[in-house]
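[1] Sequence and predicted structure, then a few things I'm wondering about:
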Amino acid sequence: MTLSRTASSTRSSIAAGRRHSVGVRSDGSVVTAGIPEAPECGVGTWNNIVAVAAGNVHTFSNTGRSHTVGLRADGTVLAVGWNGDGQCDVADWAGVVGIAAGWRRTLSVLADGTVRAVGRDKEGAADVGTWSEIVDIAAGDWHSVGLRADGTVVAAGSNRRGQCRVTGWRNVRAVAAGYLHTVAVTEDGRVHVAGDPSCGGVAVSDWRDVSRVSAGSYHTVAVDIRGRVWAAGHNSHGQCDVSSWRDVVAVAAGSTHTLGLRGDGVVLAAGNNDDGQCDTTKWQIRRR
């Protein structure tokens, strides 16, 4: 199968969870920021990694535990961290071209455009077995989103705030999923949002020339083609204080913090740093 798009958002060099951040270095090793002894930060032996994903934790969950996922160049997948729902059971995966991690759940896009999921499925967010021609995926807390090669979008899982109402979207090139909202970038650089408006959905209607987007628990972050960063939504920890960032090529939104990858490989961070998840400025990682 020849797909018209590539899994760009799922091949990220940076990822933000609830209490940790993850980055891929140019040599394929992985660096984390957060609580050093936390299981989700146990990536010191990983190698040959080309993309990472950080499992978020439901904002109101009584546990701070999460997980980290890494995609290797050979199409296999590694995972460490909390595995209470089997979200780290990825050892038998192969032929993977993209990954995403949500709350107690891990997703992957295979080279043939199909999708696999492990972990929590109480809300139906892992019911992706019938999806086809998928080139990009995103994992929110209770829902999953897939971008088809034709630019349309599918979603599965909780729709309590309308976060799965994406069937009318067209000409989409990237997707992201947060706690109760879904975000998409169209081919002309505009942004679609579905779900809870308190997550910044209302404030993105005037964003233009967007190249990449990420959804946190209650905020939305995007970078435009000039390397400027936009943010909307809750800013209780300063996670939206990114307007001064420049030369950014990728962004990642966690629960209450935001990361930005600059063109020179430096990773910027804003927001909650209670666990050291924003201690990333000394990183030097690859540009993707």
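    Right, received. Where do you want to start? Residues are numbered from 1 along each chain as shown.

[2] drop to CA atoms for contacts and neighbour counts, all remaining ones
    Will do.

[3] Test my guess that residue 175 contacts residue 136.
    Yes - with contact defined as CA atoms under 8 Å, residue 175 reaches residue 136; the gap is 7.0 Å.

[4] Can you classify residue 40 as helix, strand or coil?
    Secondary structure, DSSP: H, G, I helix; E, B strand; the rest coil: residue 40 is helix.

[5] Kindly apply the preceding question to residue 162 instead.
    Taken by three-state DSSP, the conformation at residue 162 corresponds to coil.

[6] Look up how far residue 109 lies from residue 49.
    16 Å (CA to CA, to the nearest Å).

[7] What is the neighbour count of residue 51?
    29 (other CA atoms under 10 Å).

[8] Now name the helix or strand holding it.
    Assigned by DSSP states H and E, residue 51 belongs to strand 49-54.

[9] what's the angle from whatever helix or strand comes next after that strand to strand 49-54?
    Under the assignment DSSP H and E, the closest C-terminal helix or strand after strand 49-54 is strand 67-72. Going by axes from the mean of the first three to the mean of the last three CA atoms, to 10 degrees, strand 67-72 is angled at 160 degrees with respect to strand 49-54.

[10] And for strand 67-72, what's in contact with it?
    22, 39-41, 47-56, 77-83, 87-88, 96-101, 104, 106 (CA atoms under 8 Å, 6 or more residues apart in numbering).

[11] The structure to be compared is supplied as follows:
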Amino acid sequence: MAAGRRHSVALRQDGAVLATGNNRAGECSIDQWSAITSVAAGNVHAARNTGRSHTVGLRADGTALATGNNQRGQCSVASWSGLQAIAAGQLHTVGLRTDGTVVATGDQRSGACEVQNWNAVTTLCAGSQHTVALRSDGMVLATGDNSFGQCNVGS
């Protein structure tokens, strides 16, 4: 399951996806999705008050699909492959490949998509405007908006 600001998404055992809530940007338009193994819901910040979010799905074949607000390119995941995990932030989406590398798309202004040199990653998550990952050696990586110290993970 995943929850955005104004929508909720659930994954059924058969790989189908359910969504409910605000569909202003099409974030709940998942009726044709199938063979999904994981879902993520982007969360647009309240100060922007646009009510527009996005939803991302990871397919069983390691590809991704997305729907909803694509204002900053956060739904541009059609070319991704070899994925084992996905996460959605405010205006960005990240994917973890089976080889431990990370891909990202969306808002470039915050730095949340600056993951091209990351490797040996085992898990990742997306905050509003930052991305955090755990490497196989126990090191934690973070990039993006650090206004509140959310990327101070060096120790």
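    Cool, the structure landed. The structure presented is a predicted model; accordingly, all values stated were derived computationally and were not measured.

[12] any chance you could map the strands in the second structure?
    Assigned by DSSP state E, the strands in the second structure fall at 2-3, 7-11, 17-21, 36-41, 54-59, 64-68, 83-88, 92-97, 102-106, 121-126, 130-135, 140-144.

[13] which residues touch the shortest one?
    Contacts to strand 2-3 of the second structure, defined as CA under 8 Å, 6+ apart, come from residues 8, 9, 10, 39, 40, 41, 42.

[14] residue in the first structure matching the fifth one?
    In the first structure, the residue matched to residue 40 of the second structure (TM-score structural alignment) is residue 53.

[15] That match against residue 105, yeah?
    No - contact between residue 53 of the first structure and residue 105 fails when scored by CA under 8 Å: they sit 11.1 Å apart.

[16] my guess is residue 97 of the second structure meets residue 83, correct?
    Yes - Residue 97 of the second structure is within contact range of residue 83, at 4.1 Å (criterion: CA under 8 Å).

[17] For residue 155 of the second structure, see how far away the spatially most central residue of the second structure is.
    Ranked by distance to the mean C-alpha position of the second structure (CA atoms, centre = their mean), the top residue is residue 88 at 2.0 Å. Per CA to CA, residue 88 of the second structure is found 25 Å from residue 155 of the second structure.

[18] can you pull the buried residues of stretch 88-96 of the first structure?
    88, 89, 90, 94, 96 (16 or more other CA atoms under 10 Å).

[19] which residues touch the fourth one?
    With contacts defined as CA under 8 Å, 6+ apart, the neighbours of residue 94 of the first structure are 74, 75, 76, 77, 110.

[20] for the buried residues of stretch 88-96 of the first structure, which one is nearest residue 14 of the first structure?
    residue 96 (18.1 Å; CA to CA).

[21] Just give me the match in the second structure for that closest one.
    In the second structure, residue 96 of the first structure lands on residue 83 (TM-score structural alignment).

[22] Quick check, its match in contact with residue 62.
    Yes - if you go by CA under 8 Å, residue 83 of the second structure and residue 62 touch, sitting 4.4 Å apart.

[23] what's the counterpart of residue 102 of the second structure in the first structure?
    Counting by TM-score structural alignment, the partner of residue 102 of the second structure is residue 115.

[24] what's the closest of the contacts of residue 94 of the first structure to residue 149 of the first structure?
    Nearest to residue 149 of the first structure among those, counting by CA to CA, is residue 110 at 13.1 Å.

[25] I figured the closest one hits residue 117, correct?
    No - if you go by CA under 8 Å, residue 110 of the first structure and residue 117 don't touch, sitting 11.0 Å apart.

[26] if I pick the aligned partner of residue 19 of the first structure in the second structure, what's in contact with it?
    Aligned by TM-score structural alignment, residue 19 of the first structure pairs with residue 6 of the second structure. By CA under 8 Å, 6+ apart, the residues touching residue 6 of the second structure are 21, 22, 43, 51, 53.

[27] By neighbour count, which of these wins?
    Counting neighbours by other CA under 10 Å, residue 53 comes out on top of the contacts of residue 6 of the second structure with 31 neighbours.

[28] so what corresponds to it in the first structure?
    That one, residue 53 of the second structure, aligns with residue 66 by TM-score structural alignment.

[29] OK, contacts around its match?
    With CA under 8 Å, 6+ apart, residue 66 of the first structure has these contacts: 17, 18, 40, 54, 55, 56, 57, 81, 82, 103, 104.

[30] ok, now with 10 Å
    Each residue near residue 66 of the first structure by CA atoms under 10 Å, 6 or more residues apart in numbering is listed here: 17-20, 38-41, 54-58, 80-84, 87, 101-105.

[31] cool, and residue 52 of the first structure?
    Residue 52 of the first structure touches 10-16, 22-24, 30, 68-72, 77-79, 98-101, counting by CA under 10 Å, 6+ apart.

[32] now residue 44 of the first structure
    By CA under 10 Å, 6+ apart, the residues touching residue 44 of the first structure are 29, 30, 31, 32.
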